[in-house]
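J.: Below: sequence and its predicted model.
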Amino acid sequence: MEIRLLRYFIAVANQQSISGAAKHLHLSQPTLSRQLSELEAELDTPLFIRGNRKITLTAEGMFLLTKAKEIVELVDKTEANFNQPTEFISGEIYIGGGETKAMQFIAKALKHLTHHYPAIQFHLYSGNADDIMEKLDNGLLDFGVVIEPTDKQKYDYLHLPATDVWGVLMRKDSPLADKQSIQPSDLIDKPLLISRQTTVDNELTGWFGQDVKNLSITGTYNLLYNAALMVEEGLGYALCLDKLINTSGDSNLCFKPLNPDLHAGLNIIWKKHQVFSNAARKFLEQIRNNMEKYTHNE
C-alpha cells in the first residue's frame, strides 16, 4: 500500500467528493477514481458509499481513515527530521501530556531550547495517559508526560520535579463546600465524574478502599475543562487534580483536597531503545539540565 494512495484516500474522505479531492490534489477526476478503485481492489473491500451528492465511508473505510492518518503523520514526522542542514540543529519534537502543572516545566525547557535552536519546532498533543502511551507506542510522539506509575518494561523515564494534588471539584453551594478536605465516606453516595485513565482508577480504588467502579459514577471525562462545565451545572463532583480549573473570584466552583491526601507524581516517558532525532535528543538534554539546576537550587 503506497503512502501516496493513503493521501488520496484521506483527501476524498475530507472533501466527501471525488471532484473536490481531485481539485485539491491537482489530479484529474478519472485518475483519482482509478487510484481509489485500485486501493479498494488491493484491500478487497469497499471503502466508500458513492451517493449522488457526496461520498461517505463504509465501516472499513472509517477504520482505514484512522490508520491512514496515523501512518501519514508518522511518515511526515520522520521525513521532517531528515535532510536538514548539518550546520545547525533543526527538526520537530512531538510531546503529549495531560492537564498538569508539570507542563510548565516542559515549557521552560522548550523556551530555552528554541532560544538556542530557533529552527526546532515543537508539537503538543493533549490527552490522558492511555492516549499518550498509545501514540508513543505507534511512534506518533517522542515523549509523554504522564501520572505515575510508569510501565518500566516498555518505557524509559525521568521523574519530573512536580507533584499534583488530588481532590474534588464542586460547586461552592454544594453540601461539601464547607469542608476543609474530603474523606472517602463523604463521596460514597455522591454522583461522581472521574477520569478515564487506567492508572487513575487504580489510585482512586486504593484511596476509597473499594473498586471505584462500584461508586455512583455519573460520567467520565478525558480532559477536565468540559467536566468542569458539567460540575457547574450540578451534574456531580469531579475527582481531579488541583490548579487546572480557576476557582477564584467569581467562579461558581471550588476545589477541596482529599483526606488522607493523595498526590500524583509525574514522569516524562519515551519508548525503550528509541532512536531520537537531533531535535528530540537536544530536548531531552535540556530537560536533564533543567532538572539538575532545580535539584541544586532546592
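T.: Received the coordinates, thanks. Numbers count the residues shown, from 1 in each chain.
J.: C-alpha from now on. contacts and neighbour counts both.
T.: Noted.
J.: where do the strands sit along the stretch 51-200 of the chain?
T.: For the stretch 51-200 of the chain, the strands defined by DSSP state E, counting those that start in this stretch cover 55-57, 91-97, 120-126, 143-147, 155-171, 192-195.
J.: Structure two is appended below for comparative analysis:
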Amino acid sequence: MNLKALRYCVEVARESSFTKAAQNLHVAQPALSMAVSRLEDELGVVLFNRATRQVSLTAEGKLFLARVESCLLGLDGARRELNDLSQRQSGEIRVGVPPMYGIRHIPELLMQFREQYPGIAMHVVEGSAQEIGERLAKRDIDVALLESRRVEPAWESIALGNDEMVLCMSRQHPLSSASSLSAAELQDREMLVFDSTFLQRHLLDVFCAAAKVQYRIALESNFVSLVVAATRSTMGISTLLRSVQEKEPGLIGVSFDPPQFMCFNLCWRSNEYLSLANQTFIETARLFFQQRDPA
C-alpha cells in the first residue's frame, strides 16, 4: 500500500476536491487522481463519490480514511520522535497567540527561549482566539495561547496567568474618574469594539445583555492598534486588557462592576506526539510566567 497515495486520499477528503488537494500537495492532478484510483483498485472499493461537483467520501471511504488519518498521525509522531532523539537541540515550534495578551509577555518569553535554545526555529502566528483555536484543531500550529473559556475539553493545557478586562478611555472622557463602571453606565455610549471572533467582544456583549443595556458601535475592528489609537483620540470607549492599558500613555482603565478577569492557558492537542522542542517551550513558558506571578 502506497503511503503517498494514503496522504493524497486524506487531503482530497479534507478539501472535498481533487484539484485543491493537488494544489495543496504541489503535485499534478492527473498523478494524484491516478494514485487514488490505484489504491481503490488495490482495496477493491470506491473511496470517493466523483459524480457531483464536490467530491465526497463513500461509506467505505469514511471507514477507511478514519483509520488512515490516525495511522498517518502516528507515523508522523514517530518520525518526529526519532528526530528528537538524534537532535535534541534542534527542531521547531509553531505557536499561536492572541494579539492583545501577546503584547505583554510573549516577546520577552520568545527572546528568553531563543537565548536558551538557539537551534530551535520559532514560528509564531497572531490571531483572534477563534482563529488560533481553529489553527490548533487543524494542526497548523502545535501550541496555542488561549483564554481558558476557549480551551477545548479534548486539549491538554497549563494555566499561565490572569489579566483584567477593563473599560478604556481618554483622560478627557467624563467617565475617566470612576473607580468602576456598571453595565447601566454603558447605555447608548459610543463603543470601539473588536469583532465577534474576539472573546472580549463576547464578554462585553454578555455583560450588557444581562443588564438589558445597549451601547452604540462607533468602530468595530480586529486591529488592536487601531482600537487603541481611536480610544486615545476620544472617539469612544474600548475594552482592553489591564496589562495593555497600563503601557499606553494617555489611556485610563476603569474596572467593570463586577470585575471581568480572563485566565490564559497554553494548550496543545491531546493523544498526539508533541515534539521535544514544543515540550521544551511549554516548560519554559510555565517557568517564565511562574516567576512573574508566583501566586
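T.: Alright, I've got the coordinates. None of these values were measured; they are calculated from a predicted model.
J.: will you turn the strands of the stretch 51-200 of the first structure into CSV that also has mean neighbour count and distance to residue 112 of the first structure?
T.: Below are these laid out as CSV (neighbours: other CA atoms under 10 Å; distance: least, CA to CA, whole Å):
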stretch, mean neighbour count, distance to residue 112 of the first structure
strand 55-57, 18, 45
strand 91-97, 22, 14
strand 120-126, 15, 11
strand 143-147, 27, 17
strand 155-171, 19, 17
strand 192-195, 22, 33
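J.: Count the neighbours of the aligned residue in the first structure for residue 282 of the second structure for me.
T.: By TM-score structural alignment, residue 282 of the second structure lines up with residue 284 in the first structure. Each residue near residue 284 of the first structure was counted by other CA atoms under 10 Å, and the total is 17.
J.: Give me the most central residue, the second structure.
T.: With distances taken as CA atoms, centre = their mean, residue 132 lies nearest the centre of the second structure, 1.3 Å away.
J.: give the contact list for the closest residue to it other than its chain neighbours.
T.: Closest residue in space to residue 132 of the second structure, ignoring its immediate chain neighbours: residue 96 at 5.7 Å, by CA to CA, 6 or more residues apart in numbering. Applying CA atoms under 8 Å, 6 or more residues apart in numbering, one finds that residue 96 of the second structure lies in contact with 124-127, 132, 135-136, 141, 143-145.
J.: Quickly note the distance from residue 103 of the second structure to residue 251 of the second structure.
T.: According to CA to CA, to the nearest Å, residue 103 of the second structure and residue 251 of the second structure sit 16 Å apart.
J.: Between these two, tell me which one has more neighbours.
T.: With neighbours defined as other CA under 10 Å, residue 103 of the second structure and residue 251 compare such that residue 251 has more, 23 against 15.
J.: So that one sits against residue 172, correct?
T.: No: contact criterion CA atoms under 8 Å: residue 251 of the second structure and residue 172 do not qualify, at 9.6 Å.
J.: Tell me which other helices or strands the host helix or strand of residue 9 of the second structure touches.
T.: Per DSSP states H and E: residue 9 of the second structure is located in helix 3-15. Using 3 or more CA pairs under 8 Å, 6 or more residues apart in numbering; DSSP states H and E as the contact test, the elements touching helix 3-15 of the second structure are helix 18-25, helix 29-43, helix 59-86.
J.: switch the cut-off to 7 Å
T.: helix 18-25, helix 29-43 (3 or more CA pairs under 7 Å, 6 or more residues apart in numbering; DSSP states H and E).
J.: Determine how far the last one lies from the middle of the whole chain.
T.: On the basis of CA atoms, centre = their mean, to the nearest Å, helix 29-43 of the second structure is displaced by 35 Å from the centre of the chain it belongs to.
J.: can you pull the buried residues of it?
T.: By neighbour count on 16 or more other CA atoms under 10 Å, the buried set for helix 29-43 of the second structure is 29, 32-33, 35-37, 39-40.
J.: Among these, which pair sits farthest apart?
T.: Taking CA to CA as the measure, the buried residues of helix 29-43 of the second structure span a maximum distance of 16.5 Å, between 29 and 40.
J.: hmm, who's touching stretch 110-119 of the first structure?
T.: Residues outside stretch 110-119 of the first structure that contact it (CA atoms under 7 Å, 6 or more residues apart in numbering): 89-91, 120, 283, 286.
J.: Out of the residues you listed, flag the one nearest to residue 12 of the first structure.
T.: So of these, ranked by how close each gets to residue 12 of the first structure (CA to CA), first place is residue 91, at 29.6 Å.
J.: Touching, that closest one and residue 78? I think so.
T.: No: if you go by CA atoms under 7 Å, residue 91 of the first structure and residue 78 don't touch, sitting 9.5 Å apart.
J.: and of the contacts of residue 96 of the second structure, the nearest to residue 187 of the second structure?
T.: So of these, ranked by how close each gets to residue 187 of the second structure (CA to CA), first place is residue 127, at 29.8 Å.
J.: Report how many residues lie close to that closest one.
T.: With other CA under 10 Å as criterion, residue 127 of the second structure counts 17.
J.: is it true that it touches residue 97?
T.: Yes: using CA under 7 Å, residue 127 of the second structure is in contact with residue 97, at 6.5 Å.
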